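A.B. asks: Let me see the structure of the following:
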Amino acid sequence: MRFGLRKGVASRPWRLSAKLLIASSVVTVIGFSAICASVMLDMRRGEEELARQSLENLASSIDSDISRNVELYDLSLRAVASSMVVPEIKDVSKTIRHLILFDHAATAKHFGAIQVFDDEGRLTIDASTLDPAPDNRSNEEFFQVHRDRPDAGLFISRPMLYRGAYAIVLSRRISSDDGRFLGVVAGSIRFSYFHDLFGRLNLGPDDIITVLRRDATVIMRTPFDLDVIGKNLGRVPGVMRVLSEPSGSFSGLGALDGVPRLLVWRDGPRPLVVLVGKPWTSIFSLWRREATRMGAIMTALVSFVLGVTLFLAREIGRRALAEDKLEELATTDALTGLRNRRKFDAEIDAEWRRAARQKMPLALLMIDADHFKSYNDTFGHQAGDQVLVGIAICISDSVRRAGDCAARYGGEEFAVLLPGVSPADALSVAETIRLKVQQWSGDPAVTTVSIGVASLTPSATMEWHELVKAADKALYAAKANGRDRSVLASIPKLSLVA
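C.D. replies: As a prediction, this is how the structure comes out:
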């Protein structure tokens, strides 16, 4: 009996795993989604910052305009108040007095005429006429404030109906040289000024502008609502912060409509605070459209990538299954279903190296059908094939470990590789196979098997061919001693033991 030289076994080419493909696609999708989410968040922050800057500029512009006009009107009040304490003012005619008091007074279509009230609240001088009608304002807030507080300075009243028009009254105290209260000089800025100022602005439908007095009283608001004008918002969350800090911004609900807004305020040098607000829905409207568009694109791309990935994974699975079948066909004996000679050579080479590394024994059974040629010639090839199939079944039933390798070695020869099995255990497995074949055939005339057994622990200087050679010699000994028996080879002297 001949044993073949070791055949080179080509290494299996790298195979793309369907799971690896799916995992890579999922990681890629998550990565791109994270990048897109980061970009969208940056865009959102950019929209918020842009809105904040725009509102800051708007608040500063409105505050500057209001402060400029209030300061201009206050200069006129100061001039009248200082002129009223000049002693000679009482000795001139009404016409000259008007020229002295109001020649440099600020005039505009939204400014009311300046009036002078004595210490009892009676109207004494009116810039609009030389002979003013009798009027008494002693019960007005602005008069009482100046009467009771010498340090009140410029006082801005609550919104009120003043001289036939809704307005705010600006007033200053007239004091003698010794600080005695002499009266009040007052004038008004009509609501039409604020309507004209706000009307020039390009505002959204839910944008708000609120002008507050220091005590949280609403002086003016757009959208205009007369019921809100003059209302005190001191208990509204966030308003006290607006009145206590020179400038800033925060997110809050509208005090009147409950709409979430970004609110920005500017606190000018005058006793008025400008608060502007823009709804978050308006601020993020463009961003929301872009986010929706990008989200739709990403959803489509993700769906496409996942769809293609699943399709490729299915195709890879089919290809892997086909390759496994082809490999099985290439390494399996078609008749018996055992591994073929090519696979056996690869297995014994790998197991020999593993046994050498781990210092473990490696056993080999060489099995041959007795008198098979004569049986085949007598009963035909089909009957002979049935015998080989029966022997293969008996071998498979006896060798069940995952690492064992049962193969058709060639013709009527079989080989069984038993990693980690001692000589005695290998001989026991051989006897189990022999007895099963004997029981299966039922008649020695049908077939029996002879088995050569060899087991050794490989060393660095040995080749696996020596194991095959030892098992082969043991098989010859079994044949020579009458067949239907198992013989264990004694290694290294290879003396035969029946």
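
A.B. asks: use CA for all of it now, contacts and neighbours both
C.D. replies: OK.

A.B. asks: Which stretches in the stretch 101-250 of the chain count as helices?
C.D. replies: Along the stretch 101-250 of the chain, counting by DSSP state H, counting those that start in this stretch, helices occupy 141-148, 191-199, 239-244.

A.B. asks: and Cys405, which of those is closest to it?
C.D. replies: Of all those, helix 239-244 sits nearest to Cys405, with 84.6 Å by CA to CA.

A.B. asks: and for comparison, fold this next one:
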Amino acid sequence: MTGAIKYLPARTFVAVAFAVFGFVGLIVWGEYSSWRSQVARIEADLMQTAKALVQHADDTVDMAKFPLAALITQIEQERGGPGMPAKLTQVMRRQVDTTPWLGALAVIDADGKMVATSSRIDAGAANFSDREYFVFHQSSDTLEPVLGRPLKNKLSGQWILPVTQRINNPDGSFGGVALAAFILTELTNFFQGFSLGSEGSFLLVRRDGVVLARAPFLQTLLGSSISSDDLFTTHLRQRHSGSYHFVSSIDDTQRIGGFYQSERSGMVGLAAVSQSEALATWMKGARIRWMSCFVLVAITGFLVWRWRRQIMLRRASEALLVAREAEFRLLAEGSADLIQRFNGHGIREYLSPSVREIFGVDAEAMLGTHILENLHEDDHDAVTQVMTRLREGSTRENMIVRRKRADGRQIWLETTLNRLPGGTGGTDIRIVAVTRDVTRQKNLQEELDALANTDELTQLANRRSFNIHFEDMVLQAAQQRTPLSVLMIDADRFKFFNDTYGHAAGDDCLRAIANVVRGSILRSKHLAARYGGEEFAVLLPDTNGAGALKAAENIRQRVAGLQLPHEKNPPWGYVTISIGTATFHPARGDRLTTAELFERADHALYRAKNSGRNRVAAAEQEAAMATGRPDIKSV
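C.D. replies: Below is the predicted model of the structure:
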């Protein structure tokens, strides 16, 4: 009997020690998971920021093509004419005055002398034949705009980012260079609109590793090459976007960086934050939690020592259970996150006091409620599947769901669910869930997505968004065997409109056309986008050719009904549009790629323009005429 009395406290001590180590292990695992979640959120935010920056740079560079194209067209029209430099100067100054992001336009002849410029600073005898872009175009036949290295403007002394295009003589020989210059500080000011802390930095790099811009501004880095850095030698070879941790070669700061490479231009954006600064808030909370855990472990050790002095196993076991419950509650009540405990049926058995801050109700009111209560109905299936996996043996699950607060406001919640040891399986289990409110992060992500997919002038979808939806809709139409129609819309003689009324009036005209196009879309699945310049595109799923013609004619008539003055658009004298339509009919055996369907609509648009403008033409008309079926007509 005496030996049994001595053995029972020893068994109790081992059991309690095992529970304590398990509890500490759970805390350590929870802290590690919390740290990984925090780092993952920072990395995701940085990748989204880098993506937004690169897309902004892409859009800015792409927009430079329009003034360059207009400038070269003007040169070809005025070549050899009297007063050509004065006319070019007038055109360039008008374009620069109506384009905030454009610093200057200039034309340089084949000898490197400046023919005309929008700048009011006298170029004097300055020669630009030593510039990298001049040497490149002198030896290259390409007529596409080229993004050059950042450099200092010889006239103003400002740092600029040049976009240049070769000018050919009538015989095809080199005739000079057209230059569009962005003021680099405008680009870095946009970068600094994103908050990355006092030690954060942004970097914009060309596909070959040449540094185009940095914020904070660092002159010595501009134009240098970082192609030998890990970003280019390792990470970009594996994927076009991602994150990594590195030590900055500039200030030796340990940083977390998110990068994104444009598939369109190859430009790379890197958004980075100081690791210590980004994790400072988490570390502050972690120290408090670690101190609490240390205190709890110390208390537990003291209790275990006291319990070893007890003789009866039942009394020691009951004391141990009470102490463990007290430890759990002390930890939960000291945490800013909501800690909940569920049984195997998904019924709440415990909630920490932070439920008042997150859900807007007291813990007592939530006891006994089901995990699905007040969740968004679209998330019910996902939560049910998580609970099923936990009952079937999974020890850890994560989920992000929407829930309605007591005040009716919807919030986003990130929850980590851990299955506690013990139980026989099935519904005989206990689950601890750690929940935090991530509504702000979700809203920020949605705002960045909207910024990356919306045209700033018209507030329609931009070209990038159109291309993404176009691919998805063609695939969906092929799978569901339903028709898909495309409308390509172009403002008639819009260049003359700009030349006559100015670019500000041109912007107002484009907004008016965009409002008509937006107002003509009747279904939520339809998509209207500004494709570029004065071109618009509309995707009409579940719409056949006749429906597309009807929608196009409605848009054409409504634009004409605006009666916007356009004296250079005879015979009407007001703004008109031409529209080309094309329809994909999988049920009729059509097998088209997005490029082929778009090309059909584009050809129909040019047929409408060549037929007199202010009209609608259908790609199906050409196909019908080619097969001897003239029953398909354009409006």
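
A.B. asks: where does the TM-score land?
C.D. replies: Scored against TM-score structural alignment, normalised by the length of structure 1, the superposed chains reach a TM-score of 0.56; 310 aligned residues with a CA RMSD of 3.2 Å.

A.B. asks: picking up where we left off before, comparing the helices of the stretch 101-250 of structure 1, which comes out most buried?
C.D. replies: helix 141-148 (a mean of 19; mean count of other CA atoms under 10 Å).

A.B. asks: Superposed on structure 2, what's the mean shift for that one?
C.D. replies: Superposed on structure 2, helix 141-148 of structure 1 shows a mean distance of 0.6 Å to its aligned residues (mean CA distance after the TM-score superposition for structure 1).

A.B. asks: That helix aligns to what range in structure 2?
C.D. replies: When structure 2 is aligned by TM-score structural alignment, the counterpart of helix 141-148 of structure 1 is residues 132-139.

A.B. asks: In structure 2, what residue corresponds to Arg221 of structure 1?
C.D. replies: So Arg221 of structure 1 corresponds to Arg214, using TM-score structural alignment.

A.B. asks: okay, now its match: neighbour count?
C.D. replies: Using other CA atoms under 10 Å, Arg214 of structure 2 has 24 neighbouring residues.

A.B. asks: Contact partners for the residue nearest to it when sequence neighbours are not counted?
C.D. replies: Among residues not flanking Arg214 of structure 2 along the chain, Leu203 sits closest, at 4.6 Å (CA to CA, 6 or more residues apart in numbering). Neighbouring residues of Leu203 of structure 2 by CA atoms under 8 Å, 6 or more residues apart in numbering: Val211, Leu212, Ala213, Arg214, Ala215, Gly269, Leu270, Ala271.

A.B. asks: In structure 2, what sits opposite Met294 of structure 1 in the alignment?
C.D. replies: Under the alignment by TM-score structural alignment, Met294 of structure 1 pairs with Arg289 in structure 2.

A.B. asks: Helix or strand next in line after the helix or strand containing that match, which one?
C.D. replies: Arg289 of structure 2 is located in helix 280-307, with elements delineated by DSSP states H and E. Per DSSP H and E, the first helix or strand lying C-terminal to helix 280-307 of structure 2 is helix 313-333.

A.B. asks: Just give me how far that next one sits from the chain centre.
C.D. replies: Relative to its chain's centre, helix 313-333 of structure 2 lies at 48 Å (CA atoms, centre = their mean, to the nearest Å).

A.B. asks: what's that helix packed up against?
C.D. replies: With contacts defined as 3 or more CA pairs under 8 Å, 6 or more residues apart in numbering; DSSP states H and E, helix 313-333 of structure 2 has these neighbours: helix 2-63, helix 280-307.

A.B. asks: the strands in the stretch 251-400 of structure 1, which residues?
C.D. replies: Assigned by DSSP state E, counting those that start in this stretch, the stretch 251-400 of structure 1 shows strands spanning 260-267, 272-279, 362-369.

A.B. asks: Including distance to Arg434 of structure 1, could those strands go into a markdown table?
C.D. replies: Output for the strands of the stretch 251-400 of structure 1, formatted as a markdown table (distance: least, CA to CA, whole Å):
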| stretch | distance to Arg434 of structure 1 |
| --- | --- |
| strand 260-267 | 90 |
| strand 272-279 | 92 |
| strand 362-369 | 9 |
